[in-house]
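**Student:** following is a predicted model, sequence given first.
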Amino acid sequence: MAYVPGVALLAALVVGCSAGSDSNANGADSKAGSPTVTPAPPGKYETLPAPCRAVPRGMLKDLLPGAAELPGDQQEKVFRGSASVTYDTDRKVGCDWKSDAPDSTRSLSIDFERVVSYDPSVSDDDRADTVYTKKEKAAGLSSSTPPGPDAEKDSGAPDEKEKGKGKGADEDTAKGAAGDATASSDGSADPSSSSSPSGKASGDGTDGTSEATGGGEGGSTDPEDVLPSRVLDNLGDAAFLHDAPTRAGSTAQHRTVSVVFRTSNVVVTVRYAEQPALITQVPDSGELQEKAQALARKLAETLSE
């Protein structure tokens, strides 16, 4: 019996040490800043639409004048389009169309790029925003108008209020764009091919000016009525329009309007171009801009369905 208190004391010490070890273990698990990483959320889109079927036939007839008058087999070939060569249709797809009318040649292309981030700390949407911002910067817009909601407000949507603001600055920008157009000869349709922040039509003293939407004959519309390259409102999560006048060869005029927008983790590019048959004709910038934007908004609606 003399040894019983000692045994009881030893048992109490063992229990106490065990409880202390559990307490420390639990404390370590509950410490703030433990190495638990929550992966960034995936993007909304896991697939891409079939690009050559993404544009309704009615819109194609409007965008490609003259195609509807072709014989049946030729008409179908034009409206069918040509799929872009790609090695991963889950990540990037595109389609091109072209029509030749007596007065001009029109070409249209659309590209869908689904961006995936392989960094668990960066979401697909954030990675797609980086891709989009690079395109916007290549179009010469980011340097003067940073992307984002505030930039969109500053740039203005294509409304009458903004048309009346800063006309003097627009005139200087238009003259610079015309000079760049005269110097360029590659006729590239990529928005990154021009560093000019404005694609607004401007006369060079010999070829007149570009028409606004619904303008009269002869391209006599005031060039100030045509909006330059700019950030766009209410199109996806972010969007911009790039209007690039160029010359194909030494005389023929060529104009490409590109609309690029991002919605979640997909970046979409629409390019719409016109080259008149006569060197005295000037592509209608207002019409090209209006139709390119209408198509971009239709594609945005299709993606969100």
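**Tutor:** Happy to help now that I have it. All of these numbers come straight from a predicted model, not from anything done at the bench.
**Student:** every contact and neighbour count from this point should use C-alpha atoms.
**Tutor:** Fine.
**Student:** what's next to stretch 93-105, contact-wise?
**Tutor:** 48, 50-52, 64-67, 78-86, 106-113, 274-278 (Cα atoms under 8 Å, 6 or more residues apart in numbering).
**Student:** residue 119: how many residues sit nearby?
**Tutor:** 11 (other Cα atoms under 10 Å).
**Student:** again, but for residue 199
**Tutor:** The tally of other residues near residue 199 (other Cα under 10 Å) stands at 32.
**Student:** my guess is it contacts residue 246. True?
**Tutor:** No. Between residue 199 and residue 246 there is no contact under Cα atoms under 8 Å: 9.4 Å.
**Student:** distance between the host helix or strand of residue 259 and the chain's centre?
**Tutor:** Assigned by DSSP states H and E, residue 259 falls within strand 252-263. Strand 252-263 sits 10 Å away from the centroid of its parent chain (Cα atoms, centre = their mean, to the nearest Å).
**Student:** which helices and strands does the helix or strand following that strand pack with?
**Tutor:** For strand 252-263, the following helix or strand on the C-terminal side (DSSP H and E) is strand 266-276. Applying 3 or more Cα pairs under 8 Å, 6 or more residues apart in numbering; DSSP states H and E, one finds that strand 266-276 contacts strand 104-114, helix 124-138, strand 252-263, helix 285-304.
**Student:** residues in contact with strand 266-276?
**Tutor:** By Cα under 8 Å, 6+ apart, the surrounding residues in contact with strand 266-276 are 45, 103-115, 128, 131-132, 189-190, 252-262, 282-283, 288, 292, 295-296.
**Student:** from these, list the buried ones, please.
**Tutor:** For these, a neighbour count by 16 or more other Cα atoms under 10 Å gives the buried set as 45, 104-115, 128, 131-132, 189-190, 252-262, 282-283, 288, 292, 295-296.
**Student:** ok, the residue nearest in space to the middle of the chain - contacts?
**Tutor:** By Cα atoms, centre = their mean, the mean C-alpha position of the chain lies nearest to residue 260, the distance being 2.0 Å. For residue 260, the contact set (Cα under 8 Å, 6+ apart) comprises 132, 239, 240, 241, 267, 268, 269, 270, 296.
**Student:** here comes the other one, which I'd like you to weigh against the first:
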Amino acid sequence: MAYVPGVALLAALVAGCSAGSDAGDPDADSKPGSPTVTAAPPGKYRTLPESCRAVPRSTLKDLLPGAADLSDEQQDKVYEGTAAVTYDTDRKVGCRWKSDGPDATRNLSIDFERVVSYDPAVSDDAGAREVYAKKEDAADLPTSAGVTPSGTTGASSSASSGSTPSGSPDGKTSTKPSADPSGSATDPGEDLRPRLLDGLGDAAFLDDSLTRAGSTAQHRTVSVVFRTSNVIVSVHYTAQPDSVTEVPDSKELQEKAQALARELDEALND
């Protein structure tokens, strides 16, 4: 019967096709004992707040005292703030305020940055930790008892417990304060140096810089930066007295900048 070999061949081809039909099955290549790659979890935050509305008006009145002497219309303009230029409001937003008082000028800025990792093996939180760590390193915080800001022991860096002048590209002189950076009477046990902060977000630090440009008045900028999950928040608060002999008070600026940072942290977690 000549047709039998052909039938047998056809049966073999059909069997072969059936055996290969698992090629499109996503589990077909899985082998017993092979590791399963699980994507890292996303960060807690998927959006950012509207930055120019993130600070309550009552807080702005305290931080920008010069605005109190303005007309209602002018006050409204000051408290509205100016949004920072950004091309992706889902990733980064900010706002700026300025108040010119009879004795001093105050500037306030806040920035929110939401970190998103596009590497499935790296979580958004891990990416944010890396971004925050770079900001902390750039602040060059003083060391204490041989412990670096990151928590590892080692030799003290150039930012020792005393004042640490450093030249900046614009020719201004910036000084890290000593334990009494304002020159006024303070609690001897109170440390006002740049430092790590406890109880604010997942990690936080404070920087304090006194700057003089030529013969103009000194201005002090206190910065508080903290990370909560995959969002990093930066607060910068500056005071510049009109008098060239007056030194902006470090303690006042630090207390107000920290208070605002804690307000923003609470608002993010509501």
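**Tutor:** Here it is on my side, so go on. None of these values were measured; they are calculated from a predicted model.
**Student:** any idea what the TM-score is?
**Tutor:** After superposition, the two chains reach a TM-score of 0.78 (TM-score structural alignment, normalised by the length of the second structure), with 236 aligned residues with a Cα RMSD of 2.9 Å.
**Student:** now the helix or strand where residue 5 of the second structure lies: which residue numbers in the first structure?
**Tutor:** Assigned by DSSP H and E, residue 5 of the second structure belongs to helix 3-20. On the first structure, no counterpart of helix 3-20 of the second structure exists by TM-score structural alignment.
**Student:** how big's the offset between whichever strand or helix holds residue 76 of the second structure and the first structure?
**Tutor:** Assigned by DSSP H and E, residue 76 of the second structure belongs to helix 72-80. Aligned to the first structure and superposed, helix 72-80 of the second structure gives a mean residue distance of 0.7 Å (mean Cα distance after the TM-score superposition for the first structure).
**Student:** show me what that helix packs onto, helices and strands only.
**Tutor:** Judged by 3+ Cα pairs under 8 Å, 6+ apart, the packing partners of helix 72-80 of the second structure are strand 92-100.
**Student:** okay, angle between the strand it packs on and strand 104-114 too, please.
**Tutor:** Orientation of strand 92-100 of the second structure against strand 104-114 (axes from the mean of the first three to the mean of the last three Cα atoms, to 10 degrees) gives an angle of 170 degrees.
**Student:** so what's the gap between strand 92-100 of the second structure and the chain middle?
**Tutor:** So, by Cα atoms, centre = their mean, the centroid of strand 92-100 of the second structure is 16 Å from its chain's centroid.
**Student:** then stretch 23-43 of the first structure?
**Tutor:** Distance of stretch 23-43 of the first structure from the chain centroid (Cα atoms, centre = their mean) equals 38 Å.
**Student:** end to end on it, go ahead and measure it.
**Tutor:** Terminal residues of stretch 23-43 of the first structure lie 41 Å apart, using Cα to Cα, to the nearest Å.
**Student:** ok, now stretch 66-85 of the second structure?
**Tutor:** Taking Cα to Cα, stretch 66-85 of the second structure runs 25 Å from one end to the other.
**Student:** ok, now stretch 223-235 of the first structure?
**Tutor:** Counting by Cα to Cα, you get 25 Å between the two ends of stretch 223-235 of the first structure.
**Student:** how many neighbours does residue 172 of the second structure have?
**Tutor:** Neighbours around residue 172 of the second structure, by other Cα under 10 Å: 13.
**Student:** ok, now which ones touch it?
**Tutor:** Each residue near residue 172 of the second structure by Cα under 8 Å, 6+ apart is listed here: 211, 212, 213, 214.
**Student:** same question for residue 214 of the second structure.
**Tutor:** Counted by Cα under 8 Å, 6+ apart, residue 214 of the second structure has contacts residue 172.
**Student:** for the residue nearest to residue 137 of the first structure when sequence neighbours are not counted, helix, strand, or coil?
**Tutor:** Distances taken as Cα to Cα, 6 or more residues apart in numbering place residue 143 nearest to residue 137 of the first structure, at 6.8 Å, with adjacent residues excluded. Put simply, residue 143 of the first structure is coil when judged by DSSP: H, G, I helix; E, B strand; the rest coil.
**Student:** any figure for the gap between residue 143 of the first structure and residue 292 of the first structure?
**Tutor:** For residue 143 of the first structure, the distance to residue 292 of the first structure - Cα to Cα - is 24 Å.
**Student:** with residue 24 of the first structure instead?
**Tutor:** The spacing between residue 24 of the first structure and residue 292 of the first structure, counted by Cα to Cα, is 65 Å.
**Student:** what do you get for residue 32 of the first structure?
**Tutor:** Between residue 32 of the first structure and residue 292 of the first structure the distance is 52 Å, computed by Cα to Cα.
**Student:** and for residue 138 of the first structure?
**Tutor:** For residue 138 of the first structure, the distance to residue 292 of the first structure equals 19 Å [Cα to Cα].
**Student:** next: residue 210 of the first structure.
**Tutor:** With the distance defined as Cα to Cα, residue 210 of the first structure ends up 16 Å from residue 292 of the first structure.
**Student:** map residue 87 of the second structure onto the first structure.
**Tutor:** Residue pairing (TM-score structural alignment): residue 87 of the second structure is matched to residue 87 of the first structure.
**Student:** the strand holding residue 259 of the first structure aligns to what range in the second structure?
**Tutor:** Mapped onto the second structure using TM-score structural alignment, strand 252-263 of the first structure spans residues 217-228.
**Student:** after the helix or strand containing residue 9 of the first structure, which helix or strand is next?
**Tutor:** In this assignment (DSSP H and E), residue 9 of the first structure forms part of helix 4-29. Using DSSP H and E, the helix or strand that follows helix 4-29 of the first structure in sequence is helix 57-63.
**Student:** mean deviation of that next one from the second structure?
**Tutor:** Once the two are superposed, helix 57-63 of the first structure sits an average of 0.4 Å from its aligned residues in the second structure (mean Cα distance after the TM-score superposition for the first structure).
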